[in-house]
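1. Next one to model:
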Amino acid sequence: MNKPAQSVDAHSVMFITPRPELTMVEGKGSWLTDNQGKRYLDFLQGWAVNCLGHSNPGMIEALNAQAKKLINPSPAFYNEPMIRLSNLLTENSCFNKVFFANSGAEANEGAIKLARKWGQLNKSGAFEIITFDHSFHGRTLATMSASGKPGWDTMFAPQVPGFLKADLNDLDSVKKLVTDKTVAVMLEPVQGEGGVIPTTKEFMQSLRKFTQENNILLIVDEVQAGCGRTGTLFAYQHYGIEPDIMTLGKGIGGGVPLAALMATDAVACFVPGDQGGTYNGNPLMVAVGVSVIEQLLAPGFLESVRTKGELLSKELLAISAEFNLDGERGEGLLRALMLSSDIGAKLVELARDRTPEGLLINSPRPNLLRFMPALNVSDDEIRQMCNILRELLKQLS
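-> Here you go, the predicted model:
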């Protein structure tokens, strides 16, 4: 039986977002448990971070083994896990070089720097990067300016200049923004925070052709959509293209702070002093990344993600038909259910507060829900989540 909720004394924690009066203390697979013993079916997984769920045995083993050997030799030296993960990533992608970072925003910041450095060397100082409305690239000053979230380019003014916004899946809107100052186009293959909006294959292929013809770099931000989330190891692989730069975060560490900036040999033009970081390539974190990528590459794993994505899509479409909603969209296990009204926040609250077991879901926009379960979520857990959702929708109907 769940104990009565108790007030959480978190007065020392800086306020950045409203948090419910509960504390999470344990996780296993697709389930979280709070300090009162209540369990939650977790379809957030840290915003697509815990790609292998909570307390993954392979990750724990890698973390423990590395902690006993070496935690931080400083980034002035190579370490074994750094080299192993770099090789794993380049052997399974179109890229040749990897820089490890701590967060997706940091990786995207590095991508912006790399593109501008390339522009200095190859395009007479071109520095402008075309991004897209409703995009999300991080919370640093530059990545907020790059993001297409309304108001983010001026929230901490003066903003970082050089980011023009096009419309996703509209090549003409990109072409209209191109000048001799344009160095790159940067986009998410699936806009996550923007409402789980996938790019079309036609658009991605046309955009890649256009950027190549005009000596413009193509940067894919796969912080949320990468690392198996869409059913391929990297989301760009759905489209039959090869970008110049890619960023990874969230899933690559499976829950620990790890991110990566990847580039082709032709673009990897940093020289000493251009890029760095105290913890970049930290062996403790990168060892976990090796375990994550090896598990994603295990025979049949990515195929199972695609199968589970199809199941989730089918179930969400059934719910949409039952409650006269507006359908679903997404790729793999990054999906959204479009609601017929602005009830997203209310559903999130009802799901979390449900007893005896709660459900953790997300509403990045008032009229939709976003689902980011562990990539090894079970079919039964997918059906259980959808049945809970039906129960909640009935309460609001």
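
2. okay, CA-based contacts and neighbour counts for the rest of this
-> Fine.

3. any idea how far T140 is from the residue lying closest to I241 once chain neighbours are set aside?
-> Here the nearest residue to I241 in space, its sequence neighbours aside, is Q205; by CA to CA, 6 or more residues apart in numbering that works out to 6.4 Å. Separation of Q205 from T140 (CA to CA, to the nearest Å): 30 Å.

4. burial of G273, as a residue count?
-> G273 has 6 neighbouring residues, counting by other CA atoms under 10 Å.

5. what does the one 10 residues further on give?
-> Applying the criterion other CA under 10 Å, we find 26 residues in the vicinity of P283.

6. Surely it touches Y78?
-> No. No contact is recorded between P283 and Y78 when judged using CA atoms under 8 Å, the distance being 9.2 Å.

7. Give me the secondary structure label for G58.
-> helix (DSSP: H, G, I helix; E, B strand; the rest coil).

8. ok, now L393?
-> Applying three-state DSSP to L393 yields a three-state assignment of helix.

9. Contact partners for it?
-> Remark: with contacts taken as CA atoms under 8 Å, 6 or more residues apart in numbering, L393 is in contact with F323, L347.

10. for G162, same thing?
-> F127, E128, I129.

11. Apply 6 Å and report the result again.
-> Contact analysis of G162 by CA atoms under 6 Å, 6 or more residues apart in numbering lists E128.

12. Tell me the spacing between it and I112.
-> 10 Å.

13. What of C269?
-> Distance of C269 to I112, given as CA to CA: 13 Å.

14. repeat for E202
-> E202 sits 25 Å away from I112 when distances are taken as CA to CA.

15. neighbour-wise, which of those two wins?
-> Between E202 and I112, counted using other CA under 10 Å, the more crowded position is I112 (23 against 11).

16. What is the neighbour count of P20?
-> P20: 11 neighbours (other CA under 10 Å).

17. what about it, distance to D353?
-> Here the criterion is CA to CA. By it, P20 lies 10 Å from D353.

18. do M246 as well
-> Shown here: M246 relative to D353, a distance of 38 Å by CA to CA.

19. Let's compare: structure for the following, please.
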Amino acid sequence: MNAYKEQSHIVQIYKRFDLVLERGKSVYLYDDKGQEFLDFAAGIGVCALGYAHKGFNEALKTQLDKLIHTSNLFYNENIAQAALNLAKASGLSRVFFTNSGTEAIEGAMKVARKYAYNKGIKNAEFIAMKHSFHGRTLGALSLTANEKYQKPFKPLVRGIKFAEFNNFESVRAKLNEKTCAIVLESVQGEGGINPAQKPFYEALRKLCDEKDILLIADEIQCGMGRSGKFFAYEHFGILPDVMTSAKALGCGLSVGAFVVSEKVAQHSLEYGDHGSTYGGNPLACAAVNAVFKAFKEEKILENVKKLSPYLEKTLEELVQKYNFVQKRSGLGFMQGLSLSPKVKVADVLSKARQNKLILISCGKNDLRFLPPLIIKKEQIDEMREKLEQSLKAFV
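-> A predicted model of the protein is given here:
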């Protein structure tokens, strides 16, 4: 069957690359013609373990033969272990499993609203950041500071104000007695690869403690090892009240989560306040547990820490070499190169695919680098070679 026939029956909301992918192995993808591509996108930060990972695949196959779904009317051992793994890794206490990142954000918003409601605050408000991206459902979209995404779907959730990222005074100026939470990505992704600054994060934590409002860290893209720590907020020496996770949490299986502190758990959602038919089912949680097992046994975090400086150095050298590559930014294996307006990022991505390198974009005109966390030094060198072949076309 011609894969392009899908266009006849699928809602056309994606501008797909002219590429039919059939299989993957390690950090490489293969199309329907057998061509090999070096993957530095990882399914938009999802495939932390690369492709055809033996232990991960075997765990899913084993669970498939046992039990896929029961609903949350019953206990299952996989969810208990997955919750323990995620709670220990995050430093928080209680986990709710969802099917996606945007659902995790929706749940976190409900947690914050209920926490405020229990204090007697009605019509509670949020402070989010400019250039943010938190998802496409109406609640998550309301926190996403992009008028292009929001305009056709208004009115959105009311009571959301946008402050300047890494500008504490801008946040404080938006604060009022109805504020229930401050929401931010520890490293901004879709809006451009932009890490939080340590003093900014510390000041937010202090403010939230003083005002008894919740600090919500969106770790959907930057979490699960991409920064060299399980969660990027660890770099800044703070602990949020609520954290959202997805993408690499399931390494390709659809699973997300929001995680809360014990204090928040005791003063927010109660029986009947929230739910999910599929969230936390045995198959999804088998995937989560397999990911944590692989991270431990294969020292995934150590690999990111070891190679991050080399990846940064490699990208910085491209900034120095090509005058239309303006700057590098990022943390760990979440990096971006900003291009001058005279070179369109879409054209560079197209040329990169011709040279058998898969990258994606972000921000206004940025290249985004989200490789599988298992890459080796020689694959960073291979990426540079292929990218340079692509960039030379624009000199």
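
20. quick one on the thing from earlier: same drill for M246 and D353 of the first structure, tell me which one is more crowded.
-> When M246 of the first structure and D353 are compared for neighbours, M246 comes out ahead with 30 against 16, by other CA under 10 Å.

21. Hmm, the more buried one is touching M262, no?
-> Yes. Taking contact to mean CA atoms under 6 Å, the distance of 5.1 Å between M246 of the first structure and M262 places them in contact.

22. Please enumerate the helices of the first structure.
-> In order along the chain, the first structure carries the following helices (DSSP state H): 45-48, 57-67, 80-91, 104-122, 141-146, 171-175, 201-213, 283-296, 301-322, 344-353, 379-396.

23. what residue of the second structure matches up with P198 of the first structure?
-> When the two structures are superposed using TM-score structural alignment, P198 of the first structure falls opposite P195 in the second structure.

24. whoops, P57 of the first structure was the one
-> Structural alignment (TM-score structural alignment) places P57 of the first structure against K54 in the second structure.

25. Look up how far K356 of the second structure lies from its match.
-> Shown here: K54 of the second structure relative to K356 of the second structure, a distance of 25 Å by CA to CA.

26. What of V46 of the second structure?
-> As judged by CA to CA, V46 of the second structure and K356 of the second structure stand 20 Å apart.

27. higher neighbour count, these two?
-> Residue environment comparison for V46 of the second structure versus K356 gives the larger neighbour count to V46, 25 against 21, counting by other CA under 10 Å.

28. Identify the residue of the second structure aligned to E213 of the first structure.
-> In the superposition onto the second structure, E213 of the first structure corresponds to E210 when matched by TM-score structural alignment.

29. For that match, give its distance to L283 of the second structure.
-> For E210 of the second structure, the distance to L283 of the second structure - CA to CA - is 41 Å.

30. These two: which is more packed in?
-> Taking other CA under 10 Å, E210 of the second structure and L283 do not tie; L283 has more neighbours (25 against 9).

31. For burial, what's the neighbour tally of the nearest residue to the more buried one once chain neighbours are set aside?
-> What sits nearest to L283 of the second structure in space, not counting adjacent residues and going by CA to CA, 6+ apart, is I68, at 5.0 Å. Residues contacting I68 of the second structure under the criterion other CA under 10 Å number 16.

32. Then F95 of the first structure?
-> Every residue meeting other CA under 10 Å relative to F95 of the first structure is counted, giving 21.

33. how about the nearest residue to it, chain neighbours excluded?
-> Excluding its sequence neighbours, the residue lying closest to F95 of the first structure (CA to CA, 6+ apart) is T264, at 4.6 Å.

34. next one: D353 of the first structure
-> L359 (8.0 Å).

35. That neighbour corresponds to which position in the second structure?
-> Taking TM-score structural alignment, L359 of the first structure has L357 as its aligned residue in the second structure.

36. my guess is that match meets F37, correct?
-> Yes. Look at L357 of the second structure against F37 with CA under 6 Å: they come within range, at 5.4 Å.

37. So for the two, which residue has more residues nearby?
-> Here L357 of the second structure and F37 are compared on neighbour count by other CA under 10 Å; more neighbours surround L357, at 25 against 20.

38. related to what we said a few turns ago, roughly how far apart are the residue nearest to F95 of the first structure and R19 of the first structure?
-> 42 Å.

39. ok, the two, which is more surrounded?
-> Between T264 of the first structure and R19, T264 has the larger neighbour count (other CA under 10 Å), namely 19 against 9.

40. Give the aligned equivalent of that one in the second structure.
-> Structural correspondence for T264 of the first structure with respect to the second structure (TM-score structural alignment): S261.

41. What separation is there between that match and E317 of the second structure?
-> Using CA to CA, one gets 42 Å for the distance from S261 of the second structure to E317 of the second structure.

42. ranges for the strands of the stretch 101-250 of the second structure?
-> Listed from the start of the chain, the stretch 101-250 of the second structure has strands (DSSP state E, counting those that start in this stretch) covering 125-129, 160-163, 179-185, 187-188, 194-195, 214-218, 242-245.
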